[in-house]
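Engineer: sequence below, structure please.
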Amino acid sequence: MERPIFVVGCPRSGTTLLQLMLHAHPRIAIPPETRFLLPAYYRRAEFGDLRVRANRRALGEWITGTRGHKFPDLGLDPAETVRRIEAAPPTLGSALGTVLQEYARRHGKPRWGDKRPAYIQYLPEIFRLFPDAQIVHLIRDGRDCVGSLKGMKWWEHDSLHSVVTWASAIDAGHEAARHCPDGSYYALQYEHLVADPAPQLSALCEFLGERYDPAMLHPETVASVNPKRKKHHARTHKNVDMAVVRAWEERLEPWEVQLCEYVLGERLRAYGYHLSGLGRPPAAVLGRYARTLARYRQAALRRGFKDGWHRLVSDDDLACRPGGSDHGLLTAN
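Structural biologist: Prediction:
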């Protein structure tokens, strides 16, 4: 079985561009952003013993039929997908992997994966589902991520939360670099990617164990695989350029630049991003940021506690397995 590829990062860091660059490769298919992996992981107890065919069928129907899962964006036949999940090995990772593998099959490619920025915060969960996964972490100047998120109608948070989100993504990447098995985690920077794509993509292909293909330089040729409704991805239909590098200089107010550089300064400098030197943000801004950070950490702790308890009381096997037979499975309805 080919190793799955997961593209992660802070929102608005260029992950859609990288998804399309990978999708342009003749052996790799990365679909539009899906929304069923993490919900399935956290609701897995509801589906019961997946050795039972009826339970696998119910899981497949939940994946393909639940509003918000973005399954229609994949262009797959729901009934056929459910049948393939029924025939898959009896683990949650196998069921989820079957959907992504079917997407790759539809495009005539052997290798599959997924892209969602938020996965950077859930790498332990991803590895429980896909132990042989390869993580590709795209990093962009935090000020540009914050500035870009300001203009997104779907982003329901303020700039304080955006700063916390970028810092958390960077810190999660550092944890992954230390603890992931060799050959499982790779980081690259957006600014380097758009400035000189060929060597960056060539190095990425070497990590993935693939031969570099020049088609990857033209993600605009495959941009139509993503939904037209996502107007914020309009730039992916154009040639790769550096037009939005340092766009934060126009998009951020002085206090936002101050906050970014004050709380993210060490992380920014570590990646070669130069600071403006605007100085310390107002005390009121720092107080609001501290409260936002505290709420973010509390939510992460609650999520971790809930998952830890579930893992303590349940010894279920989640890992994606190769194959597609019903050997040794229970067929009761």
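
Engineer: all contacts plus neighbour counts: C-alpha atoms, from now on.
Structural biologist: Noted.

Engineer: all helices for the protein, in order.
Structural biologist: When assigned using DSSP state H, the helices of the chain occupy the ranges 15-23, 37-42, 53-65, 78-87, 92-106, 123-129, 142-150, 159-179, 190-195, 197-208, 248-251, 254-270, 283-313.

Engineer: redo those helices as CSV? Include distance to Phe6.
Structural biologist: Shown next, in CSV, are the helices of the chain (distance: least, Cα to Cα, whole Å):
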stretch, distance to Phe6
helix 15-23, 9
helix 37-42, 12
helix 53-65, 19
helix 78-87, 21
helix 92-106, 11
helix 123-129, 9
helix 142-150, 20
helix 159-179, 13
helix 190-195, 16
helix 197-208, 11
helix 248-251, 27
helix 254-270, 23
helix 283-313, 21
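
Engineer: so who does the residue most central in space within the chain touch?
Structural biologist: Geometric centre of the chain, nearest residue: Arg116, 2.5 Å, by Cα atoms, centre = their mean. Taking Cα atoms under 8 Å, 6 or more residues apart in numbering as the definition of contact, the neighbours of Arg116 are 6-9, 15, 33-34.

Engineer: ok, which pair from those residues is furthest apart?
Structural biologist: Gly9 and Thr34 (15.2 Å; Cα to Cα).

Engineer: so between the two, which is more surrounded?
Structural biologist: A direct count of neighbours by other Cα atoms under 10 Å for Gly9 and Thr34 places Gly9 higher, at 29 against 18.

Engineer: now the more buried one. Nearest residue, chain neighbours left out?
Structural biologist: Pro117 (4.5 Å; Cα to Cα, 6 or more residues apart in numbering).

Engineer: the one you found and Ala169, how far apart?
Structural biologist: As defined by Cα to Cα, to the nearest Å, Pro117 lies at a distance of 9 Å from Ala169.

Engineer: same question, Leu259
Structural biologist: 17 Å.

Engineer: from the contacts of Arg116, pick the one nearest Ala243.
Structural biologist: For Ala243, the closest of these turns out to be Thr15, at 16.2 Å, with distances computed as Cα to Cα.

Engineer: next, the second sequence, to be compared with the first:
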Amino acid sequence: MTKNTPLMIVGAPRSGNTLVRRVLMASGQIYIPPETYVLGELIENWRRAALLSWRDKVWLFCAYFDRHPHRNDMDIASLSPFADTAARWPRAQRNLRALLDGFYRFMAGEHGYTQARWGDKTPWNTVHLKSITRFYPDAQYLHLLRDGRDSVASQVRADMRDIDEAARRWISANEMCERHLRKVSHLQMRYEDIVRDPETSFARVFDWAGLRFESRFLTEVPARMGDVTLRTHHANVLEPITPRSIGGWTRSLDAAQVSALPAPFHAMMTKYGYG
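Structural biologist: A predicted model of the protein is given here:
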């Protein structure tokens, strides 16, 4: 691990990804943008651009981000400054890894951050985790695990998906983490531990990531967090860390709804000790 090693926060939706992003960024040692959504697609489809000129590759790269429905979450007026600069890069720098590194640094600069190291916290990356881990075998992967009932209930409350789809998403995300993180540097942390004992939990995360931890990082809120202020389901991230959301599923789901969830959901819950 070096100071330029990406740190990927992965796991099912509503598992604490944005909270961890907030605390890591408060340290001033790493920049993590709002959810990017298209990292996996870019990696998987990049070979199709092989015959394009470098300028056209840069434009295509930017279009993946610029045309996404959640483009405004980036809180960046224009990607043209990056595209104009990258199009003039020397030949030795003309590759996808350099583009991604340069683009994350561009986003950091646009938001007032100067850290050399960057990360990503997009839950959708689990769908493409096989490709991402092959492309970034040297990255660090933080797998956040949360009680499936709370993840499902939170997804439903946020109007992200219905209860059955939310359960399938929780299963698949954790399955992908189990399958594809075996051969890379990874750490699994439970959301419940993080919010019950943030001091101990984040000290462990920071040590594993090679970052310096201070207690004040737990209460400071970084500027320009993008989707945190734009998406109501991220509102609690700006509040003090508290365990009050643990077991919150009981306020929106009944026993019959939980019992009706698919068998693999219950099997995975038991496997992780949430049964």
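
Engineer: circling back to that earlier point, list residues touching both of Pro117 and Ala169 of structure 1?
Structural biologist: Shared between the contact lists of Pro117 of structure 1 and Ala169 (criterion: Cα under 8 Å, 6+ apart) are residues 9-10.

Engineer: count the residues that sit near the equivalent of Leu20 of structure 1 over in structure 2.
Structural biologist: Leu20 of structure 1 is assigned Arg22 in structure 2 as its aligned equivalent, the criterion being TM-score structural alignment. Look at Arg22 of structure 2: counted by other Cα under 10 Å, it has 23 neighbours.

Engineer: do you know how far Arg22 of structure 2 is from Ala223 of structure 2?
Structural biologist: The value you get for Arg22 of structure 2 to Ala223 of structure 2, if Cα to Cα is used, is 10 Å.

Engineer: do Met8 of structure 2 as well
Structural biologist: Computed as Cα to Cα, the Met8 of structure 2 to Ala223 of structure 2 distance reads 21 Å.

Engineer: between these two, which is the more surrounded one?
Structural biologist: Each of Met8 of structure 2 and Ala223 had its neighbours counted (other Cα under 10 Å), and the higher figure belongs to Met8 (24 against 12).

Engineer: counterpart of that one in structure 1?
Structural biologist: Per TM-score structural alignment, Met8 of structure 2 is aligned with Phe6.

Engineer: hang on, that match packs against Asp132?
Structural biologist: No: the pair Phe6 of structure 1 and Asp132 fails to qualify as a contact (Cα atoms under 8 Å) at a distance of 10.9 Å.

Engineer: can you say which of the helices of structure 1 is packed in most?
Structural biologist: Per-residue neighbour counts averaged over each of the helices of structure 1 give the maximum for helix 15-23, namely a mean of 25 (mean count of other Cα atoms under 10 Å).

Engineer: can you find the partner of Gly151 of structure 1 in structure 2?
Structural biologist: Across the alignment, which pairs residues by TM-score structural alignment, Gly151 of structure 1 is matched by Arg157 of structure 2.

Engineer: distance check, that match against Ile241 of structure 2.
Structural biologist: The gap separating Arg157 of structure 2 from Ile241 of structure 2 is 20 Å, by Cα to Cα.

Engineer: swap in Gln115 of structure 2?
Structural biologist: Separation of Gln115 of structure 2 from Ile241 of structure 2 (Cα to Cα): 25 Å.

Engineer: for the residue mapped onto Lys109 of structure 1 from structure 2, which residues are in contact?
Structural biologist: With the correspondence set by TM-score structural alignment, Lys109 of structure 1 lines up against Gln115 in structure 2. When contacts are counted by Cα under 8 Å, 6+ apart, Gln115 of structure 2 touches 28-31, 105, 108.

Engineer: which of those are conserved in structure 1?
Structural biologist: On the basis of both residues aligned by TM-score structural alignment, their matches' Cα atoms under 8 Å, what survives of the contacts of Gln115 of structure 2 in structure 1 is 28-31, 108.

Engineer: redo the residues you listed as JSON lines? Include distance to Ala153 of structure 2.
Structural biologist: Written out in JSON lines, the entries for these read as follows (distance: Cα to Cα, whole Å):
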{"residue": "Gly28", "distance to Ala153 of structure 2": "33"}
{"residue": "Gln29", "distance to Ala153 of structure 2": "33"}
{"residue": "Ile30", "distance to Ala153 of structure 2": "31"}
{"residue": "Tyr31", "distance to Ala153 of structure 2": "29"}
{"residue": "Ala108", "distance to Ala153 of structure 2": "33"}
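
Engineer: if any of the residues you listed are buried, put those into a PyMOL selection.
Structural biologist: Isolation of the buried members of these (16 or more other Cα atoms under 10 Å) is achieved in PyMOL through the command below:
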select buried, resi 29+30+31+108
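
Engineer: what's the closest of the kept ones among the contacts of Gln115 of structure 2 to His186 of structure 2?
Structural biologist: Ranked by distance to His186 of structure 2 (Cα to Cα), those are led by Ile30 at 17.3 Å.

Engineer: for Asp120 of structure 2, see how far away the closest one is.
Structural biologist: Applying Cα to Cα, the value for Ile30 of structure 2 to Asp120 of structure 2 is 10 Å.

Engineer: now Ala153 of structure 2
Structural biologist: Ala153 of structure 2 is 24 Å from Asp120 of structure 2, where distance means Cα to Cα.

Engineer: Glu44 of structure 2 too?
Structural biologist: As judged by Cα to Cα, Glu44 of structure 2 and Asp120 of structure 2 stand 17 Å apart.

Engineer: same question for Tyr141 of structure 2.
Structural biologist: Note on Tyr141 of structure 2: its distance to Asp120 of structure 2, by Cα to Cα, is 10 Å.
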